[in-house]
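1. Provide a 3D model corresponding to the input given below.
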Amino acid sequence: MTGRLPDGRWLLPDGRCVLPGNRWDLAPRDVDPPTVSVVVPFYEQQPQLELVLAALSVQTHPATRLQVVVADDGSSVPPDVGALEGTVVVRQEDRGFRAAAARNLGARAADGSVLCFLDADTVPEPTYVDRAVRLSAGAADVVAVGRRRHADLAGWSPSRLLEWFDGGAAPTELTEPRWLRDAYRESDDLLHADHRSYRHVISAVLTCERDFFWAVGGFDEGFVGYGGEDWEFAARAWERGGVLAHVAEAVAWHDGPDWAERSTSDRVGKNAEALALASRITDPAARRHGIRFALPDVRVVVDTDGHSAATLLVTVGAVLRDLDATIHLVGENAGALRASWGDADPRIVLGTPGTGARSRIVVHIRRPITAEPGALGDRVAELDDHRAGRLDVVAGDDVIVEIRSVRADARAQRHAAALACDAATLAEELFPVLRRDVATTALELLDEEPRLDW
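-> Have a look, this model is predicted:
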């Protein structure tokens, strides 16, 4: 049985649900435990790894449905995983800090339907796996982040750790990052996530279904050095239709303080992370220095039929004034009209976006328009604010500007066939559709030749 349920969920043939919006709270919890692969990236951390493996040996998740994959990032001595049943070790060469590549290496060796990423210095409580994977067991596309707490575990043995879990003396607890706690509280554990919530996803306690992980493309192996790959993955997962969730009851303990609490500040390292992210994440906060990057936030398709060179110039100019965008001119006369400008703007190209073209938003402009400064940016912001799938600007019965969320379309396209549903219709069912009259938007149809002189 498949189809739409009264609360907006869609039931897949395998019994899981496709959720509307970011409604992880609608995911069923009373489901059979999935097969899980815990992927642990490792480098020269044998004592800490032994604590993690001891903790994994006492998980409440059924042992017969739990695999552990240790992905070694080129340690001089291979990790010793002891006798923990079902543990696989995979290794890559030491070519610098390559946690993203190590996690992907581990994921390729995974058998489980759900991937549970856990750092080698982050010790899960006995209920961690069971709680962390529950959302992914019942719903598609979920990217869940557990709660990472901090403790001083230096010198601890596996036996002492297990005594703690059995009610014995606890370690000294260290400060938990307040900014992250506040973000989870203010977003209701990411229930009200938006396109900037990637900042609240941590790969040390990250869980998602294996198929969705690879549909997103895994971690970007171009990251070499500490940090950034989790934010980039989360931003891309959101773009591809992911449901972000914080599972506060899934607790794992990081051995040592949070980066911000450490005694030394690596500003050069943090700047390297920011530089790596700016070209990959279209958040305006990452792009506040005025540099244009190859990956645009918005792709704009402009139909050139009915345009003169002047109306097309005004239309395109209105877009580029407002948006971090690449413009695609589509129409038989597109090349000739653009050639008359004599410009060399690399943000403007001829032809429709290719299948590999990425962006967070797609805008289709069907008629010549002009706009007050900020008007198109305001419409994109409105789409974001309402977590909508589409916003149509209309003149009478005609849609003159269509603004679409790539996230909404990606989720619908991924599941439409299994649900025997048209993808466009499914997107409208899963995400709100907004409709605005052109007269209320500070946009205006260009019905006559504009003045270009000065």
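2. going by C-alpha atoms from here, please, whenever you check contacts or count neighbours.
-> Will do.
3. list the helices and strands the host helix or strand of residue 313 packs on?
-> Secondary-structure element containing residue 313, defined by DSSP states H and E: helix 309-322. Contacting helix 309-322 under the criterion 3 or more C-alpha pairs under 8 Å, 6 or more residues apart in numbering; DSSP states H and E are the following elements: helix 334-339, strand 369-371, helix 375-385.
4. what angle sits between it and helix 375-385?
-> When axes from the mean of the first three to the mean of the last three C-alpha atoms, to 10 degrees is applied, the directions of helix 309-322 and helix 375-385 differ by 50 degrees.
5. contacts for helix 309-322 next, please.
-> Contacts with helix 309-322, where a contact means C-alpha atoms under 8 Å, 6 or more residues apart in numbering, come from 302, 304, 325, 327, 337-338, 340-341, 368-377, 446, 449-450, 452.
6. which of the helices and strands packed on helix 309-322 is buried the deepest?
-> Scoring the helices and strands packed on helix 309-322 by mean neighbour count under mean count of other C-alpha atoms under 10 Å gives strand 369-371 as the most buried, with a mean of 22.
7. next up, for comparison:
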Amino acid sequence: MIGRPPLSVDVVIPYYRDQRMLDRILTALSGQRGLAEPGIEQAVREPVGNDSAGHVPAGLVPARPPVMQVIVADDGSPTPPSVPPGVTVARQDDRGFRASAARHLGAQAGSGELLLFLDGDTVPGPDYVATMATALTDAPDLLVVGRRRYGHFSPSTTAVEPEVILPDPAWPAAFYAETDRLTCGEGLWRGVLSAVCGLHRRLYDLAGGFDPGIIGYGGEDWDLAWRCEQAGGRLRYLPDAVAWHDGPDWAGRAGAADGRDDVRHLAQKNAETARLAPLIASPFTRPAGGIFALPSIAVHVHAARSAFSGAGSAAATCISLLRWGDVAATVDPATSDSGVIAGLFADDPRVDVGERGRWWRPGGQGAGPRRLPDILVDIHRPCALGDLPVERLRALCPPVGSVRIDDDEGRTLAHVRRSRALAREQEWGERPPDPVRVAARDLGIRPPGDDGTGVRLERVVGGW
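-> From the prediction side, this is the model:
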């Protein structure tokens, strides 16, 4: 009985002036186990003995064995790489360290259902491709991360296993254990390494792929993983998908004898921190209260509703939001407070009179990196929601579904959810549970002082 065709897998390798290491990687890829021959359909069968990590036991084949296409993405080497027949080479000009752009160029050069990424100094073990592909089969919303191990390869051979095995760094193993292999917890994207990651092309396109605008070493993998999560994607660590890095990890290369970073590596790491702050709207990447074009919290005030009929009520609601710092608010333009709001916030980019923004709309594919705030808030009645500390607001948000904050009469003041939760509904058809209802008084949220005719803003601004 003939079933579905094999999975098509593009393996993308960024390259720059290291032919010997490329030869080693290509040799390792040519010896991968569990692959199908191009063009051959597979008989339908039950899945074979996968464990919870998606590992393929040696000598067995998954129900849809992958057909592999290798793409070498050259970051402007003076001499193009030499590759065997059947391997695709995509090249870009040398305009500095542009590994992120090279990876995206390689992804665009292929058409595989799955995308796997290997660094130019990382050699896959014999079951690497099949293990990654098995975990991704029929999971278009999944991004997986393999296990990068460390060793020293002999410079004179194309051996695919290191001569000397180095110890694994402590941090990744502890993080993967703490997060149950990247399935629970906050900031899971910090466990993603572009050297050993893979995902469905649908998720890659939905998130916008690796950002070609990132120049310099480090951070593009975290940026992509963050955007995949915001697009509703899931993450998982696969410890059996092993690939070998030639040499120690970054910390091992950067550390001096006394354990301190040397000046060059410290500058490199600081540049990465500065690069990621505007790209990833997370407390793990940016200073508290900073102002960024991509806000951590996006708010829309539905001020055209009758609940905001009192003069100053919409403006007072906006004033409270500034306590969050890293926020952007739009206010329904039909509000009677539009002129007051325009005057109060004329030079403040965080508040604007306009329609509810693009953050709430489904994303299109192929439109470049898609960046979203962490938290989306709709305010339906006047309230000083900004009195709620950001940390508590973030803690209120469930991973799926939403929260409704109600006043004493049971009327909804605000609707709060994460961008990821909204994307699970819009992009992946996940039906959300009913909103969790929380009383405003239990959160310390108060009305803005409306005396029946409106709010005196001098009291809100100056405490008069």
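8. on that earlier part again, and the helices and strands packed on helix 309-322 of structure 1: which comes nearest residue 57 of structure 1?
-> Judged by C-alpha to C-alpha, the one of these that comes nearest to residue 57 of structure 1 is helix 375-385, at 43.3 Å.
9. contact partners of that closest one?
-> Outside helix 375-385 of structure 1, the residues within contact range by C-alpha under 8 Å, 6+ apart are 194-195, 318-319, 322-323, 389-391, 403, 405, 434, 441-443.
10. about what we covered before: and of the helices and strands packed on helix 309-322 of structure 1, who's closest to residue 74 of structure 1?
-> If we rank these by C-alpha to C-alpha, the stretch that ends up nearest is helix 375-385, at 42.1 Å.
11. buried stuff in the next helix or strand after that closest one?
-> Downstream of helix 375-385 of structure 1, the first helix or strand assigned by DSSP H and E is strand 390-395. By neighbour count, and taking 16 or more other C-alpha atoms under 10 Å as the criterion, the buried residues in strand 390-395 of structure 1 are 390, 391, 392, 393, 394.
12. so can I have TSV of those residues showing distance to residue 424 of structure 1?
-> Rendered in TSV, the data for the buried residues of strand 390-395 of structure 1 read as follows (distance: C-alpha to C-alpha, whole Å):
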residue	distance to residue 424 of structure 1
390	10
391	13
392	14
393	18
394	19
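13. name the nearest of those residues relative to residue 262 of structure 1.
-> For those, with residue 262 of structure 1 as the reference and C-alpha to C-alpha as the criterion, the closest is residue 390, at 44.2 Å.
14. mind checking how far the aligned partner of the closest one in structure 2 is from residue 328 of structure 2?
-> The criterion is TM-score structural alignment: under it, residue 390 of structure 1 has residue 402 as its aligned partner in structure 2. As defined by C-alpha to C-alpha, to the nearest Å, residue 402 of structure 2 lies at a distance of 19 Å from residue 328 of structure 2.
15. my guess is residue 372 of structure 1 contacts residue 445, does it?
-> No: checked against C-alpha atoms under 8 Å, the pair residue 372 of structure 1 and residue 445 is beyond contact range at 11.9 Å.
16. what range in structure 2 matches the longest strand belonging to structure 1?
-> For structure 1, the strand with the greatest residue count under DSSP state E is strand 243-255. Strand 243-255 of structure 1 corresponds to residues 234-246 of structure 2 when matched by TM-score structural alignment.
17. ok, average deviation of that stretch from structure 1?
-> Here stretch 234-246 of structure 2 is compared with structure 1 after superposition; its mean distance to the aligned residues, by mean C-alpha distance after the TM-score superposition for structure 1, is 0.6 Å.
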